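K.L.:
next input, structure requested:
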Amino acid sequence: MSFTPMIRQYLEIKGQYPDAILFFRLGDFYEMFFDDASVAARELEITLTGRDGGSSERVPMCGVPYHAVDGYIAKLIGKGYRVAICDQVEDPAEAKGIVRREVTRVITPGTIMEGQLLEEKKNNFLACVAQDENGYGLAVTDITTGSFMVCSFSGARAYHDVMEEIARIMPAEVIVPFTEEEENGQGIFHWTGPLADELRLMGPVVSGYSNKAFSRAQAVRALEAQFGENSFLNLETVSPGLAVTAAGALVSFLKDTQKRDLAHLNEIQFYQPGKYMLLDLTARRNLELTRSMSDNTKKFTLLSVLDYTVTSMGGRLLRNWIEQPLLIKEDVIERLDAVEELVGSTLSRQDYKNVLKNIYDLERLAGKISFGTVNPRDLIALRKSLAQLSPLKKLLSQSTAAILKRISDDIDPMEDIKELLDNAIADEPPLSTRDGGIIKKGYNSEVDSLRSVKLEARSMLAGLEERERSRTGIKSLKVGYNRVFGYYLEVTKSYLSMVPDDYRRRQTLANAERYITPELKEYEDNILGAEERLLRLENRLFNQIRDQLLAQIRRIQSTAQAVAGADTLYSLAEASAAGRYVRPEINNNGRLLIRDGRHPVLEKALGPGLFVPNDTEMDNEQNRLALITGPNMAGKSTYMRQVALIVLMAQLGCFVPASEAKIDLVDRIFTRIGASDDIAGGQSTFMVEMNECRSIVASATARSLIILDEVGRGTSTYDGISIARALAEYIHLRIGAKTLFSTHYLELTDLDSIPGIVNLNVAVKEQGENIIFLRKVINGRADRSYGIHVAKLAGLPLEIISRATEILKGLETARQSNELAAAALEEKSFSHDSIENPVIEEIRQLDILGMTPLEAISKLYELQKKIDKKIFNNLMA
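P.N.:
Here you go, the predicted structure:
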């Protein structure tokens, strides 16, 4: 099939980027052709048309204006597409034949720089995973801010740990290696390892990248080119091969897609997830730290309660602090000292806010400078931000808290950069460099001279208009301009008979004619020539200024990080003051004491004074596992969550919602709350529950805090009781972690015979056949679950309620008659002496940790059949 040279050029470039929609620059538009045009027209809701491509059939085509391209690209990226930008790389006026075009950038979900798809207070991470026989390497970057982090995972839990870390980071895109084979001239891509499918279920876009980039030799070359010679050696000391491979492949991917010098990626930060409190995906979801379970937004989350940040940088750092609470006591106390100082002075907090609110996003401004996408108004934002650095530094220097003083030392006022921008950039420049008016008067003499020429010529045009009106007698004559025809003299048709002979027609309109004269043509040449030279000069000067800023990127970035730290501490202080929180006492002695504890999110949602506070007291000896009983809707889950959130808040360095708090540092918080199927993973509610319990017992330590809510409710009553009891005993006697264990199985309450296990219950008040939830956690066990009362509150038909009451009475009578038999089955724990009963002895010898959930269920069923069937017949009578 024969195509025109332009279409052949398009097809050649498109062949290099088959997985991206190619935006092909033609004049003032980006055009798409063939299948790309059909897809883009549908997704962007624009007109699909066609053009002559040189063949017998018209080529499908659609296009968007180049000046509005960002919005269209954002829409496609948001729908999961990649976009390759193909620009003209030579002046059409100087081109011999077809204008040369090249792809100047490939935009993917993890490489977005445009603002339409970026959340101001959330990072847009791009991750890369490498794997070898030792484990996994993970590299993560946010190219909008310049952060570049790596870590590694090894050992039996390496795969689990790397997936949990990716779940914490929630990158927009994850790069994994593929191999490429040829089949009928087409590339066939093969994913390696189980990563791709697992990652897709988590949400990020998974992108394959050449397996060659993951070789050690190429990774080292990429790292040295970006970060300098031997930049990878620090990684090798802590993570041989793994971090190097992931980091190098990520750099190569960025260079291949972004096709520019990424100067703001100038430092590799190696971090160890184990240095922070570990929170798996389940815990972060159940505690609703940064995303609500109801709508996946920030609303009704811990982040929403604590976020008083004024800058975007502070907002992103606060999110990171919430997701990575501290483990080292001294670090926690250092943050608390700063928060205490700020809480103690309302005036100081207001001063900080007044300064911070005038500081723009220095991190992303640095990214735009490096990327070459910074515009004149961005530089005004930078200039305004720099003007606030000295006042902020002075405020911080007056602090007594060590961390605030250190932040003050880290802030560089950058007076030289501010002076440059003050002198060079106009106070109100246009958004685009294409429009001129960027450079301030007095910065460059040639710019001033060309502007004078323009002004003089425009003044002369005004004089020309008056002279021509007088000479011709055409009172309505006027001088005008448009980009197509240039300057002209416009005469309405009623005056055409008065047009002089020296007027040459330039354009015909419905009601007028437009003319040019030799004198007007001379003015036009002078004006347009001066404007063109001025525009080129201003662009050259702007690029020079940008290059000067580029050389100072590290200064801007380090100061941005310091400002973010100041803003985040201000936010914690403001939240603490607003919520009437208290400073927690941090210890490592095992004691967890909370007086009048409150759930921070629910309290804010309800309003002041409406939340019922509760006490919590736990330690490593007498109060290590608390069994919590009480009716549904009484507040058991809220109470357990509030304890976990208070501990987490303390360890991120914030005051806590209580009247007194003594916090024993925990290494992990685990939660098992709620019930849901994993349809995509092919797992039932009960299987999901058992998998979560398996993960807890496999990972928890004596320093962990475990929250368990209604374990065993997804199977039969006796299976559930057995599993719940065995799990509680194992956690208490084998792991030794502080545990809050809520249950409706009242049969478990006799576990308080084991030292260290205590019973708590949520109090209710009965009024006739109705109950009132008091929301108060008290010592002791509940004697009933009130499930039928809750069903009545939910509005079930009275007939169902009456029948349920009748059945319950029968079951309770049967239970009482078999209480002795049931007690014999439940009495045995991991620590008790053996009872001479073959079934119980068989239970005692089971290797619970060595069994899968399915094996455990099958074994319970087998044991159940061996037990005297009369017991169960009596219970079910």
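
K.L.:
CA atoms for contacts and neighbours, from now on please.
P.N.:
Noted.

K.L.:
quick one, what contacts Arg76?
P.N.:
You called it Arg, but residue 76 is Leu. By C-alpha atoms under 8 Å, 6 or more residues apart in numbering, the contact list for Leu76 reads Ala40, Glu43, Leu44, Arg82, Val83.

K.L.:
which element is the closest residue to Tyr745 other than its chain neighbours on?
P.N.:
Spatial nearest neighbour of Tyr745, excluding adjacent residues (C-alpha to C-alpha, 6 or more residues apart in numbering): Ile721 at 6.5 Å. Using DSSP states H and E, Ile721 sits in helix 717-730.

K.L.:
that helix packs against which elements?
P.N.:
Contacts defined by 3 or more C-alpha pairs under 8 Å, 6 or more residues apart in numbering; DSSP states H and E place helix 717-730 against helix 853-866.

K.L.:
which residues touch the helix it packs on?
P.N.:
Helix 853-866 has contacts (C-alpha under 8 Å, 6+ apart) with Met687, Met690, Asn691, Asp719, Val839, Ile848.

K.L.:
to check against the first, give me the structure of this:
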Amino acid sequence: MITETPMMRQYNEIKKQHKDALLFFRMGDFYELFFEDAKLASKVLGITLTARSKGESAVPMAGVPHHAAESYIRRLIKAGQKVAICDQLQDPDEAKGIVDRGVTRIITPGTVTEDTLLEDKSNNYLMAVLEAKDMMGLSWVDLSTGRFEVEDVQKERLFDEFARLNPSELLLPEETAKNNTSFMERIHAECDVMITFRPDWEFAGDTAYRILVEHFGTTSLEGFGCEDVGPALGAAGAVIQYLKETQRTSLKHIMRVQKYRLDNRVLMDKATQQSLELAQTIRTRDREGSLLGVIDQTKTPMGARLLREWVISPLRVSADIKYRQLGVKELFENSALRRELRDILGNIYDIERISTKVSCGRANARDLIGLKQSLSKLPALKEKLGFCITDILASLEQQLDVLEEVRILIGASIVPDPPPTIKEGGLIREGYDASLDELRYVSKNGKSWIANFQAEEIARSGINSLKVGYNKVFGYYIEVTNVHKDNIPQSYIRKQTLKNAERFITPELKDYETKVLTADERARDLEYDLFIQIREKVSVYTARLQRTSEAIAVLDVLATLANLAAENRYIMPEITDDLELKIIDGRHPVLDRRLGGESFVPNDIHLDGAQDKIMVITGPNMAGKSTYIRQVALLVLMGQMGSFIPAKEAVIGTVDRIFTRVGASDELSRGQSTFMVEMNETANILNNATERSLIILDEIGRGTSTFDGISIAWAITEYIYQHIRARTLFATHYHELTELALLFPGIRNFNIAVREWGDEIVFLRKIVDGGTDKSYGIHVARLAGIPKEVIQRARIILNNLETATLDVNGKPKFAPLKTEQEKKQPKQLKLFTSKQDMVTEEIKKLDISRMSPLEALNKLDELKKRLEGE
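P.N.:
Next comes the predicted model:
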């Protein structure tokens, strides 16, 4: 039986309130964990698992030093754990019994603010989701920056927003887990996110509204433009309630809630974001190799985070795009100014996150010095911007607040190179506080004061042998030998009698003793109090610091895009409200940089949006079809960010959405095959694209039989042309689709140029007019190392397929059965043999362009059965 000590009783009571978190229980210089928490921490952190007591009373126990706790907490958070910090709330020396303890903060993946726990180039979002009929209410906050937003979205777009925002932690009503198991299964399957369930009442509209107005100190949300928000309002209330519960400190740096504007953003579904590799690559999930990884030359963390937002969520309104473009253009053309601005920006720290740490009471002295050093660069930055003429740069100059009073305060109060802790002293400058200076003087100059005091007492008493000493029992004393006892001043107070001498004290010596013995401790306490006061004074400027950091971020991104353009021969595309898409000598922004501009083959595109709407692109494997169509999407996206693009000339009629259907993989956890994933993504395009969208298709229909595949691909292309009329690039191996150009004037054929010499081919990587009837798949197979015997056999089969030869029994001769055992096996149906041309003609006769996709598929299925019967 385990005997519960008073300390363990205290631990158990606190642990009951935080069952879902690892409890870091402060005991002296360590944070200790007990029971299952200790076992889990030991496994994750690789620390020793010990025991408190022995035998049946043994309690599993593990600990980490409190001064190094942050590094251990970081590893636990990355492992998906929550950590409750239980600190000592009183000085152990003052405690009469058990030291008072309490949880001062709960750290979760979505609520971290420490630099070591965060990725400086990405936002760290805590998101809440509330379902309401056909809508989903979303609210997300980055606690480290104070950014707080809401959005109501259609249910089918929820996972697109997950992909865009990449939250670290998700808050859901408890009822969601009980009533929507399919939704929960999909989250677990597709999202790498910690899920925290909260009481349903926290998401209730009235409760949420009250929580929000109380937090902002307003009577309504009208000033934030959020009075008409739907279920997202409930999600926002749950976010604030959760932060109050976990942080237990000021949240005043969250100063506003904003409604995310969908009407001025290019929407991209999850599949598009992933296939275009905007922020990370598909295979490695790394930033390097993605569009963001290639173009990010930002100098500040704030700029890096903003650039990611611009990449993931480009603008839709042409006027807003041009507003950014002109700023990039001015910095592009003025290389000296661009260079000077970027040099200054390189010396600015993360003001946005430092101001949050200050506001939350978590900044140390080094944070304040970093803030001071950053602010010292702002006057020069503001002066340089004063020469700019474009509206966006002029507005940034106005928004940039140099905050001279903050810089002066920190400079006058904090030493240039302070220690990392704030309770050990050494933070405050000499001359800032007279009381602190006196304590430091007493502490550092004790010996000289004693020597002076002794000399004064000798002179006053005339006793040359008088000396001042010290011991731990009696403290400071004046010692006089018995020879001079008649000359002892009356003001002396006897303290101790020795064999040959007497020891005395005086009020002055006693006062000094009190000062010198406690000077160090009192100085440390005073420094801490002074630092807290200074930090609170700086926190008053949080709003101004946030506005300034926003201006710095925008300037950093504009200067980065200008520098990128200057270094890589980018041009400013013409942005219009027409539907024309024209790019001359366009280059893939990632491959162009990685391969080198001279070795990458540029290509053109011209869809006028009126007549020419669809490009059907055929050509061999490995020739560059997929690269080309992705390139076009990325160049349009960059243009609508406000960036210059790698091309010789460009006109971009703005797009409202970008869709890609490129590649596919099984989603076995959801019971979906490769082909089902392909069809789901295609259905999303057909149901949501508009005439202003850009559609990128790669190999539609390859996940099923050839007959089904070509039928679906044909029907989809016709449907896009007839009903959606969106600008579309379709890369395909189905050469039959080239005949669409004979039926519809707005569909044009293109192919990747190839040169042949015997069995060898050379991919020229150039898009040219016209279709092709070869895929060169066997050539690619040979390059991949397929055995020579297989390659030779494949060539025979391909030759017979292409000539559609039949034997005397009307059976295909390209793969005759050779063994009796093989003859007994079921024969596989061969669809495109000598009837191939007839099949194409039959598809044309159906006129499936006038049908819905479902009707078209039914008709094609009927045709398939009829032809198979014939």
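
K.L.:
once they're superposed, tell me the TM-score.
P.N.:
Scored against TM-score structural alignment, normalised by the length of the second structure, the superposed chains reach a TM-score of 0.88; 796 aligned residues with a C-alpha RMSD of 2.7 Å.

K.L.:
returning to what we had before: tilt between the helix holding Ile721 of the first structure and helix 853-866?
P.N.:
Computed with axes from the mean of the first three to the mean of the last three C-alpha atoms, to 10 degrees, the direction of helix 717-730 of the first structure lies at 120 degrees from that of helix 853-866.

K.L.:
average offset of helix 717-730 of the first structure relative to the second structure?
P.N.:
Comparison of helix 717-730 of the first structure with the second structure after fitting gives an average deviation of 0.5 Å (mean C-alpha distance after the TM-score superposition for the first structure).

K.L.:
and that helix, what's buried?
P.N.:
Using 16 or more other C-alpha atoms under 10 Å as the test for burial, helix 717-730 of the first structure gives Asp719, Gly720, Ile721, Ser722, Ile723, Ala724, Arg725, Ala726, Leu727, Ala728, Glu729, Tyr730.

K.L.:
same question, stretch 857-875 of the first structure
P.N.:
Across stretch 857-875 of the first structure, burial judged by 16+ other C-alpha under 10 Å covers Leu860, Ile871, Leu875.

K.L.:
got a list of what Glu31 of the first structure touches?
P.N.:
Phe23, Phe24, Arg25, Ala37, Met61, Cys62, Gly63, Val64.

K.L.:
list the buried residues of whichever strand or helix holds the last one.
P.N.:
Under the criterion DSSP H and E, the helix or strand holding Val64 of the first structure is strand 58-65. Buried positions in strand 58-65 of the first structure, judged by neighbour count with 16+ other C-alpha under 10 Å: Val59, Pro60, Met61, Cys62, Gly63, Val64.

K.L.:
other SSEs contacting that strand?
P.N.:
By 3+ C-alpha pairs under 8 Å, 6+ apart, strand 58-65 of the first structure packs against strand 29-33, helix 34-44, strand 49-52.

K.L.:
once aligned to the second structure, how far is that strand on average?
P.N.:
Its matched residues in the second structure lie on average 1.0 Å from strand 58-65 of the first structure after superposition (mean C-alpha distance after the TM-score superposition for the first structure).

K.L.:
so that strand versus strand 29-33, what angle?
P.N.:
Going by the same axes, to 10 degrees, strand 58-65 of the first structure makes 150 degrees with strand 29-33.

K.L.:
correct me if wrong: Met32 of the first structure contacts Gly63.
P.N.:
Yes: under the criterion of C-alpha atoms under 8 Å, Met32 of the first structure makes contact with Gly63 at 6.0 Å.

K.L.:
mark which of the contacts of Leu76 of the first structure are buried, thanks.
P.N.:
The buried subset of those (16+ other C-alpha under 10 Å) comprises Ala40, Arg82, Val83.

K.L.:
what about the helices in the stretch 551-700 of the first structure?
P.N.:
Ranges of helices within the stretch 551-700 of the first structure are 553-578, 600-606, 636-651, 685-699, based on DSSP state H, counting those that start in this stretch.

K.L.:
swap that for the stretch 151-300 of the second structure, please
P.N.:
Under the criterion DSSP H, counting those that start in this stretch, the stretch 151-300 of the second structure contains helices at 158-165, 174-179, 181-190, 205-216, 232-247, 270-275, 291-295.

K.L.:
can you check the stretch 701-850 of the second structure too?
P.N.:
Using DSSP H, counting those that start in this stretch, helices in the stretch 701-850 of the second structure cover 706-719, 740-743, 777-784, 788-803, 820-824, 836-846.

K.L.:
and Leu289 of the first structure, what's its match in the second structure?
P.N.:
Under the alignment (TM-score structural alignment), Leu289 of the first structure pairs with Leu278 of the second structure.

K.L.:
what does Gly768 of the first structure give?
P.N.:
Match for Gly768 of the first structure (TM-score structural alignment): Gly758.

K.L.:
again, but for Ser637 of the first structure
P.N.:
Aligned partner of Ser637 of the first structure by TM-score structural alignment: Ser626.

K.L.:
about what we covered before: shouldn't the residue nearest to Tyr745 of the first structure be in contact with Thr749?
P.N.:
No: if you go by C-alpha under 8 Å, Ile721 of the first structure and Thr749 don't touch, sitting 11.2 Å apart.

K.L.:
do you know how far Gln247 of the first structure is from Leu708 of the first structure?
P.N.:
Not Gln; residue 247 of the first structure is Ala. 38 Å (C-alpha to C-alpha, to the nearest Å).
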